[in-house]
Structure formats: C-alpha cells, structure tokens
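Engineer: what follows is a predicted protein model with its sequence.
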Amino acid sequence: MKLNSIGLSEKDSKTISDDLNELLANFQRYYQNLRGIHWNIKGKRFFELHPKFEELYDDANMKVDEIAERILTLGGVPLHTFEDYIENAKVPVGRNISKDEDAIRLIVDSLKDLLVIERRILNASDESGDEGTNAMMSDFITEQEKTVWMMKAWLAEEI
C-alpha cells in the first residue's frame, strides 16, 4: 500500500477526498440557501430569525473552508465552480423562501442530507485511520444534530 505524505493510503485518501468534494458541493448549496432565507425572511419572527440565519451561514461558510482545506490536505483538489456544485449537490434548493416555517423546514431537510453524507465519510475515515477527517466529521455531526433538534423544537415537531 502506497502512503501519502501524511501517512495515509493514497487510495483511501482519494476516495475520502472525493466524498469530501460531494460534501463541499452540498455545503455550498446549503450556504446559498441560508443566505437566501436570511435576505428574504418576512413576518413577525423576522427579528428572531434574521440574525439566526446569519449565524448559520457564517458557520456554513467556515465549514466550507474547512472541508476544502481537508481535501487539499489529503492531496485532492476542492470543487470550486458553481457548475461543480450544481452537478454534485443533492441538498434541496430553497428558492424565494420568505415564510418562517418553510425556511426552518429547508434547514432541517438540508441538514438531514448533509448528515447522511457526513456519516458515510465518518465511517470511511474511521476504516482508513484518517483521524483528521474523522474528527472533523464527528464535530460537524454533533453540531448539526443539535441544530436539527433546535429547529424541530421551534417547529414544535418531534425528532
């Protein structure tokens, strides 16, 4: 087995890098959705939700950078064009969402999709001994599960 300069299998690193690129594309769409609902939210909960959506898109923006840097660390090249993101993202597109419940539901649905990808990457990175990616996915999952719980509580829905 050929190892890369950080001591991981080149083959495993390529596979994980590809999976991280899928996550990157989905995070970019999620980020754009958050920007859109931040800009377009209307109604009596505007003052509550507008800053919350900003907090979430700032966090998503940081995660996009972390994912891209991890891809580079593994020897890959991060996707970086809108065409790449459109082609590889599965997270739903939130177009012209201004109602509070629709916005929160979009966040929950998007995070569910991201969590599925992150768990797949978590398992692959665990199997290959890639602690750097594994720790990142574990942190993302923990934070996002809490966000889903809070959003579902806001919607008055069960997990």
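Structural biologist: Received, thanks. Numbers count the residues shown, from 1 in each chain.

Engineer: hey, let's count contacts and neighbours off CA atoms from now on
Structural biologist: Will do.

Engineer: packing partners for whichever helix or strand residue 49 is part of?
Structural biologist: Per DSSP states H and E, residue 49 falls inside helix 46-73. Using 3 or more CA pairs under 8 Å, 6 or more residues apart in numbering; DSSP states H and E as the contact test, the elements touching helix 46-73 are helix 10-40.

Engineer: skipping adjacent residues, who's closest to the residue most central in space within the chain in space?
Structural biologist: Residue closest to the mean C-alpha point of the chain, counted by CA atoms, centre = their mean, is residue 27 at 3.8 Å. Nearest in space to residue 27, with sequence neighbours left out and distances taken as CA to CA, 6 or more residues apart in numbering, is residue 64 at 6.3 Å.

Engineer: pretty sure that neighbour contacts residue 22?
Structural biologist: No: judged on CA atoms under 8 Å, residue 64 makes no contact with residue 22 at a distance of 11.4 Å.

Engineer: among those two, which residue is more densely surrounded?
Structural biologist: Set residue 64 next to residue 22 and count neighbours by other CA atoms under 10 Å: residue 22 wins out with 22 against 19.

Engineer: ok, and here's another one to check against it:
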Amino acid sequence: MNDIINFWNLRSQRERNLISISFALIALMAIISIFSWVMSNTKSSKAKMINAKNDYEYVYNGALSLLGKKSNSLLKNNPSEIIDSIRSIASVNGVSVSDVSLDDEIMTIILNAQKLEEIIFVLESLHIELALKITKLDLISNDDEMRVTLVYGIK
C-alpha cells in the first residue's frame, strides 16, 4: 500500500490527472460493457420467451383442433356420450339442461341458470373439455331465471 502512495506522491499534477482520467475511462468502459451485456441477454431472453409462447399456442390450438375432431366424430357416431358429458358439465356448474337436440350440422343446447357466471363457466368448460365451437347464443333473462340457447356447428 505504501508503494502505491509513494508512486502517487512522486507524480506531477499533470500525471495524476492523466492517471485519474485513465481509471475513470476504464471504469466507464466496464460499466458500458456490463450494461450492453445485460441488454443483449434481456433481448435474447425476450425472444426465447416469445418463441416459447408461440410454440405453446401452436400446440394448444392443435390439441383443441384434435379434440374438436374427436368430439365431432363422437357426435356423429355416439352422440349419447357427448350429451351425457354436456349434462354432467352443466350439473357441476349448477346449470340445468332443458334440451339437447342434434341435427345433421348443428347441435342445440338449452340451459337454465340463476346467474350469468354459471352459464359462462359452462361455456368455458364445453370449449375446454369438448372443444365445441359455438356459432350462436341466445340469452333470455327474467327476474328469477336465465334461459340460454346454444347452437354449435358440427363439421
């Protein structure tokens, strides 16, 4: 430590200023390079996160598509299984199923519920579990009950 102090004391004011400026520039360059490294890692992480999100959405949509094809084939081959699933989904959410009718290209479900939230939960569950895509929704509401008619397209 004494050697550094002696070295510093033996220098002229001009040399001290140059050494101080050199150390300041080295410190500034180190700070800039660290900041640049952090920014590049942040951009890289963001790009990886966006790619992972896109991959997840692609796989999720593909799984929904496969599930929808399975549900559509079940509707054509064994509709009672899907109708039982619809009734169980509705009963879990506190909604009663008045009628389920199945034509060649559409399926109509009539639900009765007390609250709008119950209907929303049933819609979400039908979409998630059976991948049914709704084409029409009619809501008739009075003071004590809501009646909803759901129309699903079958491909």
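Structural biologist: Good, I have the coordinates. Computed from a predicted model, the values in this text were never measured in an experiment.

Engineer: where does the TM-score land?
Structural biologist: Once the chains are laid over each other, their TM-score by TM-score structural alignment, normalised by the length of structure 2 reads 0.26; 64 aligned residues with a CA RMSD of 4.6 Å.

Engineer: now do the helix holding residue 49 of structure 1: distance to the chain's middle.
Structural biologist: 8 Å (CA atoms, centre = their mean, to the nearest Å).

Engineer: after it, next one along is what?
Structural biologist: Following helix 46-73 of structure 1 toward the C-terminus (DSSP H and E): helix 82-88.

Engineer: tell me the buried residues in the very next helix or strand once past that next one?
Structural biologist: Beyond helix 82-88 of structure 1 in the direction of the C-terminus, DSSP H and E gives the next helix or strand as helix 100-128. By neighbour count on 16 or more other CA atoms under 10 Å, the buried set for helix 100-128 of structure 1 is 100, 103-104, 106-108, 110-115, 117-119, 121-122, 124-125.

Engineer: tell me the helices and strands packed up against helix 100-128 of structure 1.
Structural biologist: Contacts defined by 3+ CA pairs under 8 Å, 6+ apart place helix 100-128 of structure 1 against helix 10-40, helix 131-154.

Engineer: and the angle for the first one with helix 131-154?
Structural biologist: Relative orientation of helix 10-40 of structure 1 with respect to helix 131-154: 30 degrees, computed using axes from the mean of the first three to the mean of the last three CA atoms, to 10 degrees.

Engineer: show me what helix 10-40 of structure 1 is packed up against.
Structural biologist: Under the contact definition 3+ CA pairs under 8 Å, 6+ apart, helix 10-40 of structure 1 sits against helix 46-73, helix 82-88, helix 100-128.

Engineer: contacting residues for the residue nearest to residue 34 of structure 1 when sequence neighbours are not counted?
Structural biologist: Closest residue in space to residue 34 of structure 1, ignoring its immediate chain neighbours: residue 57 at 5.5 Å, by CA to CA, 6+ apart. Residue 57 of structure 1 sits next to 31, 34-35 when contact means CA atoms under 8 Å, 6 or more residues apart in numbering.
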